[in-house]
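S.K.: when you get a sec, could you give me coordinates for this:
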Amino acid sequence: MNKIKTLLIANRGEIACRVIRTAKRLGVKTVAIYADVDRNALHCQLADEAYCVGTVPAEKSYLNMHNILSIAKQCRADAIHPGYGFLSENASFAALCEQQGFIFVGPSSNAIAKMAVKDEAKKIMQQANVPTTPGYMGQDQDVFTLTQAANQIGFPLILKAAKGGGGKGMRVVHHANDLTEIIDSAKRESMMSFGDDTLFIEKYLQQARHIEVQIFRDHAGNAVHLFERDCSLQRRHQKIIEESPAIGITDEIKQKLFQAAINCAHAINYVGAGTVEFLYSSDHQFYFMEMNTRLQVEHPVTEMITGLDLVEWQLRIADGEDLPLSQSKISTQGHAIEARIYAEDPIHHFLPATGTIKKIILPETENYRLDSGIQEQDKVSIYFDPLLAKMIVHAANRIEAINTLHQVLDQYHILGLTTNLPFLRKILLDTTFQSAKMHTQYVETHLARLLPTTTTLTKESISQACLIYLLHRKIQALTVLENHSPWDKCNAWRLNLAHKETLHLQYQDEDLIFQVEHTGENTFQLSCTDKQIDVHVGGELLHNKLHFYSSSQQGIVDFYIDEEEIVLFPKGKEFIFTFATPATDPEVLQITNHHLLAPMPGIITKIWISPGDNVLAGSKLLALEAMKMEHTLCAPKDGLIKSIHFQVGDQVEERCQLIDFE
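M.R.: Just a heads-up that it's a prediction; the model follows:
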């Protein structure tokens, strides 16, 4: 790189991590920015330097142009990569970068501006002989004018935010009676999202496919395409699964698509990476939809089939180099599919999910690519996009790619919050998707069939959960106790009696009561009358896998366990068991695996002990104020205080770790 020695990435999450990795490979120093809640985020750890850009919400941090440019000056950045989202398609930000001497890794502010106003972009495309859908792009925005235009176009139709994208401000209208209310709604969302409520109207193409073309153009005016992607599988105009190549489109039509996309780039003197999106109708016609003047979320599928690094191409072109390859030197091999993994709850209307990531279990196979911006103990908040990661696979053909992706997603687990992983697994098994007959409305019209269903709890999984609990408890006991006394062994030892005990677990709202007899070192006779279980089992825990055996079967199953729950993952399913403990005195803290847990939320008002203190059972540890009453928390057994996580005045949550002991 001749000009770009230091690169500031004006983004967060997986795309920031993605850009950082390529920049480092090219020998470019990387600088991350972060909102205060992202201080320990993965992209900050990967970058050579990291600076706080502000607080939440994004308007005060990742959308704060002044703060970003101040940091760019402070770290002496040569260039700024905007990633996607946030300021990536903001012409004003690109212009400020140009004015202040920073290389903007993307097109010029003028090119961004021409494509940012969607109705104006359509006019430019019409002049460049790129097919567009019939519609209304006028300046008169009163409801009467819009209604008149809609009636002339005919229903169904689609309203779009003139200065927006990403599905915001976009509404499909099927009936004239609904138009006024939907116009108001689309205008409100457009104003909130983009600061402008201008709408334009298009004829809505039913059962159309979303086909997009990846293009690059350099400063010398050379342009190439990197083939197409099929992004038809969407929900509320948000992409779910993307793939390349697109199945069922002739080479002749593809060549016309490629040329239309290149014409689009030439028409606005485009420089860098761009994606031209088209609707492909059931009668084999295509129409310009919009141009995304940035790197797309789904760019990895293009990288997988071409073997090229699109971020490297971005940086080289921004550095002033010509296109790395001519069109004749670019080819494809095989089929690639990407699945977007969101923190959202498909069962409850895809509401965004929040929480702390307890554990990430990666697939065993190496036949996948994971673009991720998360790590264990990250807190997923309400402030940013719920995209957590993207899983990408490449195979010889589409069917192999689908099967591989399903296998990989079966082995990939994110614990601590709800994700759309079960939804993705269900889609990959759908026969219509497998036969490549989906369209942009397919998910919406068949949602009930595609949503994950409640999995029936099996006797085997119940027994495995109990076995995990027993084996894990034994391991914990061995690490805590000197184990000289039979009273301290976790094997239900009784003098001259069988080693029996009763265990309680819960699954959803159901109590599971086990009678357990310890028959050997790691073997047990388990009985659960309510579930008609009476089985002899054994096994061992290796990392996050239970190796189990019984009289009827043996195998391996992934699991996770902590102080609150056991989670089993048999063949991509998920069963969550919680520990059912008898009611205890709320003023006595429970000990679980070296930790003292708060029995309720409250404020710490007094601490009687310090790290290093030896305490006796019943000794005062700390006082917790809850509901205007102070509760004294006492030690339930003898021990050594290792560390204290809070101080007087701190607010604590129920079952959070207060004190570590040994």
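S.K.: from here on, just use CA atoms for contacts and neighbour counts.
M.R.: OK.
S.K.: which ones are touching Ile427?
M.R.: Neighbouring residues of Ile427 by Cα atoms under 8 Å, 6 or more residues apart in numbering: 433, 450.
S.K.: so Ala623 is in which element?
M.R.: Using DSSP states H and E, Ala623 sits within strand 620-626.
S.K.: which helices and strands does that strand pack with?
M.R.: On a contact count with 3 or more Cα pairs under 8 Å, 6 or more residues apart in numbering; DSSP states H and E, strand 620-626 meets strand 602-607, strand 629-634.
S.K.: list the buried residues of it.
M.R.: For strand 620-626, a neighbour-count test (16 or more other Cα atoms under 10 Å) marks 620-625 as buried.
S.K.: what does stretch 127-139 give?
M.R.: Result for stretch 127-139 [16+ other Cα under 10 Å]: buried residues 128, 130-133, 135-137.
S.K.: list just the nearest of those to Val56.
M.R.: Minimum distance to Val56 across the buried residues of stretch 127-139 is 35.6 Å, recorded for Met137 (Cα to Cα).
S.K.: wait, the closest one touches Phe200, no?
M.R.: Yes - with contact defined as Cα atoms under 8 Å, Met137 reaches Phe200; the gap is 5.0 Å.
S.K.: let's see this one next to it:
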Amino acid sequence: MINSTINTLLIANRGEIACRIIKTCKRLNIRTIAVYATPDIHALHVKEADVAYCIGSEKLQDSYLNIEKIITIAKKEQVDAIHPGYGFLSENALFSERCKAENIIFIGPSAQSIRAMAVKDEAKKIMEAAKVPTVPGKLDVQSVAEITEACQNIGFPVILKAACGGGGKGMRIVFDSKEIEEAARQAKQESQNAFGNDSLFVEKYLINARHIEVQIFRDSHGNCVHLFERDCSNQRRHQKVIEETPAIHLSQALKEQMYQSAIQAAHAIDYTGAGTIEFLVSQDHHFYFMEMNTRLQVEHPVTEMTTGLDLVEWQIKVAQGEALPLQQKNIKQIGHAIEARIYSEDPEQHFLPQTGKIKHLFYKDSQNVRLDSGIQRGDSIGIYFDPLLCKLIAWGENRDKAIHLLADALDHFKIIGIKNNISFLQSLLLSHAFAEGLDVQHLERNLSQYLCAAPTLSKEVLAAACLVFILNRNTADNTLWDKKNAFRINLKAQEMLLLEYQSQSIAIQITHTQTSLELSCPLFESIFEISGTVDDNILSYQFENSWRSISYFIENAQLSLIHQGHLYQLNDLAHIDHSTKTEQHDGNIIISPMPGMITKIWKKIGDSVNKGEKLLALEAMKMEHTVAAPKSGKIKNIHFNMGDQVIEGSELIEYDNI
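M.R.: Have a look, this model is predicted:
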């Protein structure tokens, strides 16, 4: 049993979770050591830590998964403990063992407990022995023949799962026998890439089930408590999108049964620290063990906001050998909390991962709203790490108030420079379906209804855009002769602006008066007027006899405006740097929709293909994405091989004879 005070702590992680851990350590006066891969040299967690070390290249095996390098730095800095965060080495039994061998506290469970839950099929056996309900399935299936037999015995639909997996990776749903071979290949490929192991098992896929998890804490003295449940049913491709607590539409009696089963699970493996028992709840309100995450969860903030507890602080205390800070009877849950995960992905392009540079961030501090973030202005988002950028969490006295607060926070939070899922989150959060409660499959069935078209350009937004362009253009003018605002002696100053919005060119006739701009545009029948000033990315303006304000960011004649929660992006065509615009490609050439590595090529030169057929697979941000034929034709050329890295816009395949 460890009884040691942690004074120096190394964080073997990156991004928002590393920043989250540093925040608690600062409050507890614990010195922090950060590690980073070369692309993260300017990352926020590197800046916030007391000391930071580069541990390798962008390749995970060279950096965040390199146990030897991390241990070497830990010994050099004489750290007392290592916190693995989530992902990477957080559920790596060898890492836990190595820390113990070096007399370094691993802030997590023992290697034995990690191993017990790491292999999901073995975990099911342990849970069955502990009298925890489990989903019907078949363990230890490797060949397509074994998987096919298991699917037929269990009955479709089924789900293939990575035995050593988690986080939605290495999972595929199979609805009939024709899908088995390809689903198994993809699941094995993702599992191998993410976890270094391609073993699978098969489970019955429960239709319209809900994903409910229970947060538990257990100390080295055998005390165990639960910190209530979280509803994580809002998922796309098994990736959680919005989480909340408490779960709605579950009886207290059912919750109590789940709490007790979760505690039984923790006792069964002599668990120590923070853990999460994940259950599926069927339509008839039966629950089944799905897996245990032997680490801190991404969604832990909703538990913190409803209990008032700091789970990282609890982790540190338990790791030091202390008893749990509170007994079960003293842990209370107050109000409702909801978390939205913000990803660098484009919902309009099938949620493809996005890369680029964060040019600006807009965020409004609000009471009862929390931002857990590892990003900052100027960061470059690449293909090597998870696409999760940050999380917005809101607490309310009840669920309706929490929804309102989170919706308002999303209205005011915008990331300029990289496409993201904020509009999708807004649409989902404010939907009738979310208000009623969703099942795990809801988003897959109804995804299209939450995809948001670009907002319609209003007269007010167009006027504000014109004013921002002109005011920012004029701030650079030092003398009368430098001015570019259509100044004329003895005449009304007039000029024409040609703006672009959603690939549509818009001509606006502008007349300058002494105090305002008068605008005329074919889109709107009347002449409208606007005046105002700019200061620190805020336009304060008078429009239709009232004063208003709007946030904006402008760079290279490209303007982003936030109005009523919507993001509008316009270009000044007369001044834009056209070299930044996307290159147009011939219709017979398939270009890469994202940067990534080619992991599979199904066709060869000379093959005929039909529209919708799979052509190749790209892996980015630890997920595999399929590129399908946009139309029928014949393959003239394939420009890359398996294993090649490609950038967004690369010419992948060329058609012929179409």
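S.K.: overall similarity of the pair, as a TM-score.
M.R.: These two chains, once laid on top of each other, score a TM-score of 0.85 by TM-score structural alignment, normalised by the length of the second structure; 577 aligned residues with a Cα RMSD of 1.7 Å.
S.K.: before we move on, back to that, residues shared between the contacts of Met137 and Phe200 of the first structure?
M.R.: Asp119.
S.K.: now the two most distant members of the buried residues of stretch 127-139 of the first structure.
M.R.: Checked with Cα to Cα, those reach their widest spread between Ala128 and Tyr136, with 18.7 Å between them.
S.K.: hang on, the earlier thing: just put the helices and strands packed on strand 620-626 of the first structure in CSV and tack on distance to Asp558 of the first structure and mean neighbour count.
M.R.: Output for these, formatted as CSV (distance: least, Cα to Cα, whole Å; neighbours: other Cα atoms under 10 Å):
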stretch, distance to Asp558 of the first structure, mean neighbour count
strand 602-607, 36, 19
strand 629-634, 36, 18
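S.K.: with distance to Thr354 of the first structure added, can I get these in CSV?
M.R.: Formatted as CSV, those follow (distance: least, Cα to Cα, whole Å):
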stretch, distance to Thr354 of the first structure
strand 602-607, 22
strand 629-634, 30
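S.K.: just give me the longest strand of the second structure.
M.R.: Ranked by number of residues, the top strand in the second structure under DSSP state E is strand 224-236.
S.K.: what residues does that strand touch?
M.R.: Here strand 224-236 of the second structure makes contact (Cα under 8 Å, 6+ apart) with 210-218, 240-247, 255, 259, 262-263, 266-267, 302-303, 307, 324, 327-328, 331, 333, 438-444.
S.K.: again, only this time at 7 Å
M.R.: Taking Cα atoms under 7 Å, 6 or more residues apart in numbering as the criterion, the residues outside strand 224-236 of the second structure that touch it are 210-218, 240-247, 259, 263, 328, 438-440, 443-444.
S.K.: go ahead and flag the most central residue of the second structure.
M.R.: In the second structure, the residue lying closest to the centroid (Cα atoms, centre = their mean) is Leu388, at 2.8 Å.
S.K.: from memory it sits against Ile342, does it?
M.R.: Yes - the pair Leu388 of the second structure / Ile342 is scored as a contact, 6.0 Å apart, by Cα atoms under 7 Å.
S.K.: common neighbours of those two, please.
M.R.: Among the neighbours of Leu388 of the second structure, none is also in contact with Ile342 (Cα under 7 Å, 6+ apart).
S.K.: wait, isn't Lys634 of the second structure in contact with Leu615?
M.R.: No - the pair Lys634 of the second structure and Leu615 fails to qualify as a contact (Cα under 7 Å) at a distance of 11.6 Å.
S.K.: let me know the outermost residue of the second structure.
M.R.: Relative to the centre of the second structure, the most outlying C-alpha is that of Asn490, 57.5 Å out, by Cα atoms, centre = their mean.
S.K.: tell me how far the equivalent of that residue over in the first structure lies from Phe524 of the first structure.
M.R.: Residue pairing (TM-score structural alignment): Asn490 of the second structure is matched to Asn496 of the first structure. Applying Cα to Cα, to the nearest Å, the value for Asn496 of the first structure to Phe524 of the first structure is 18 Å.
S.K.: strands of the stretch 251-400 of the first structure, start to end?
M.R.: Using DSSP state E, counting those that start in this stretch, the strands found in the stretch 251-400 of the first structure span residues 272-280, 286-292, 335-342, 344-345, 351-352, 355-356, 359-361, 369-372, 379-380, 387-395.
S.K.: what about the fifth one, distance to the chain center?
M.R.: When you say that, I think you mean strand 351-352 of the first structure. Relative to its chain's centre, strand 351-352 of the first structure lies at 12 Å (Cα atoms, centre = their mean, to the nearest Å).
S.K.: try the last one
M.R.: Shown here is strand 387-395 of the first structure, whose average C-alpha point lies 10 Å from the average C-alpha point of the whole chain (Cα atoms, centre = their mean).
S.K.: in strands only, show me the contacts of strand 224-236 of the second structure.
M.R.: 210-218, 240-245.
S.K.: ok, back up a step: where in the second structure does the strand holding Ala623 of the first structure align, residue-wise?
M.R.: Per TM-score structural alignment, strand 620-626 of the first structure has no counterpart in the second structure.
S.K.: please apply the same query to stretch 640-655 of the first structure.
M.R.: With TM-score structural alignment applied, stretch 640-655 of the first structure matches no range in the second structure.
S.K.: please consider this matter closed, and thank you.
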